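*Asks:* This is a predicted model, with the sequence first.
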Amino acid sequence: MTNIAFIKAKSGLGDELGRRLTDLVEPSREEAGCINYDLHRSETDPDLWCVYENCCTAEDLAQHFDLPHMQTFAAEVPRLVEGDLDLRRFRMVSSPAW
């Protein structure tokens, strides 16, 4: 299960949002079902961030959002994020490269 999130910071809060998102990387990577959890920043819009994550199962992804580090971040979203989070879920249809 793949989740791609596009997250736009409120004006002037791009760096702070980036710090908060960076704080999610290591604890997310330590989750039992995590395959990868990667953070990206737009080259053309410093307020736009992307999280790309893969989990073993849909259940792993659902549990991910209930964990304390994610709940702490969710509480900060209204202050930091412009509009809604753009969350998109995908299922791989090709064979993995490994």
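*Replies:* Yep, that arrived.
*Asks:* contacts, neighbours, all on C-alpha from now
*Replies:* Noted.
*Asks:* Flag every buried residue along the longest helix along the chain.
*Replies:* Ordering each helix of the chain by length in residues (DSSP state H) puts helix 14-29 first. Buried residues in helix 14-29, defined by neighbour count with 16 or more other Cα atoms under 10 Å: 14, 17-18, 21, 24-25, 27-29.
*Asks:* hang on, Tyr37 packs against Pro27?
*Replies:* No: Tyr37 lies out of contact with Pro27 (Cα atoms under 8 Å); the separation is 9.6 Å.
*Asks:* then this one, side by side with the first:
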Amino acid sequence: MPRQAPVSHLALIRARNGQAEQVGKQLNLLLQPARKALGCLDYQLYRSPAQPQLWVVQGVWTGLQEMEAHFNSEPMQILEVLVANRTVSEMRFHTFEDVSQLADELASYL
């Protein structure tokens, strides 16, 4: 049975003017629970130095099921609260599959 490729997510979150610090505090609350979650390989929070209202949440998971379980976890409700409270002006999610192993396997055939 082939090994499942890791998957990752990237969330771009833009705070409304004057809300960047509050958004950052709330996003920080995601870190520890996510890092302890089953299947979490890495979980980071970044802030743009050029655009301080822009935050990036990045997670790497052993598989799609583990990542989806994280999205449905109680700590992720923080994102719903940020939207409901109108402290963010934009939130975009992207998911990715690690294809580097595939590239390594193809190179071995060449």
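*Replies:* Structure received. All of these numbers come straight from a predicted model, not from anything done at the bench.
*Asks:* circling back: which residue numbers in structure 2 does the longest helix of structure 1 align to?
*Replies:* Under TM-score structural alignment, helix 14-29 of structure 1 corresponds to residues 20-35 of structure 2.
*Asks:* From Asn3 of structure 1, how far out is the nearest residue to Ala32 of structure 1 once chain neighbours are set aside?
*Replies:* Among residues not flanking Ala32 of structure 1 along the chain, Asp60 sits closest, at 7.9 Å (Cα to Cα, 6 or more residues apart in numbering). Here the criterion is Cα to Cα, to the nearest Å. By it, Asp60 of structure 1 lies 11 Å from Asn3 of structure 1.
*Asks:* residue closest to the middle of structure 2?
*Replies:* Gln58 (3.4 Å; Cα atoms, centre = their mean).
*Asks:* Show me what that residue aligns to in structure 1.
*Replies:* Match for Gln58 of structure 2 (TM-score structural alignment): Tyr52.
*Asks:* quick one: contacts for its match?
*Replies:* 2-5, 36-40 (Cα atoms under 8 Å, 6 or more residues apart in numbering).
*Asks:* which residues does Asn17 of structure 2 contact?
*Replies:* Counting by Cα under 8 Å, 6+ apart, the residues that Asn17 of structure 2 touches are Gln53.
*Asks:* So it versus Glu68 of structure 2, what's the distance?
*Replies:* 31 Å.
*Asks:* before we move on, what about Ala107 of structure 2?
*Replies:* The value you get for Ala107 of structure 2 to Glu68 of structure 2, if Cα to Cα is used, is 31 Å.
*Asks:* out of everything not next to it in sequence, what's closest to the equivalent of His40 of structure 1 over in structure 2?
*Replies:* Under the alignment (TM-score structural alignment), His40 of structure 1 maps onto Tyr46 of structure 2. For Tyr46 of structure 2, ignoring the flanking residues on the chain, the nearest one in space by Cα to Cα, 6+ apart is Val56 at 5.0 Å.
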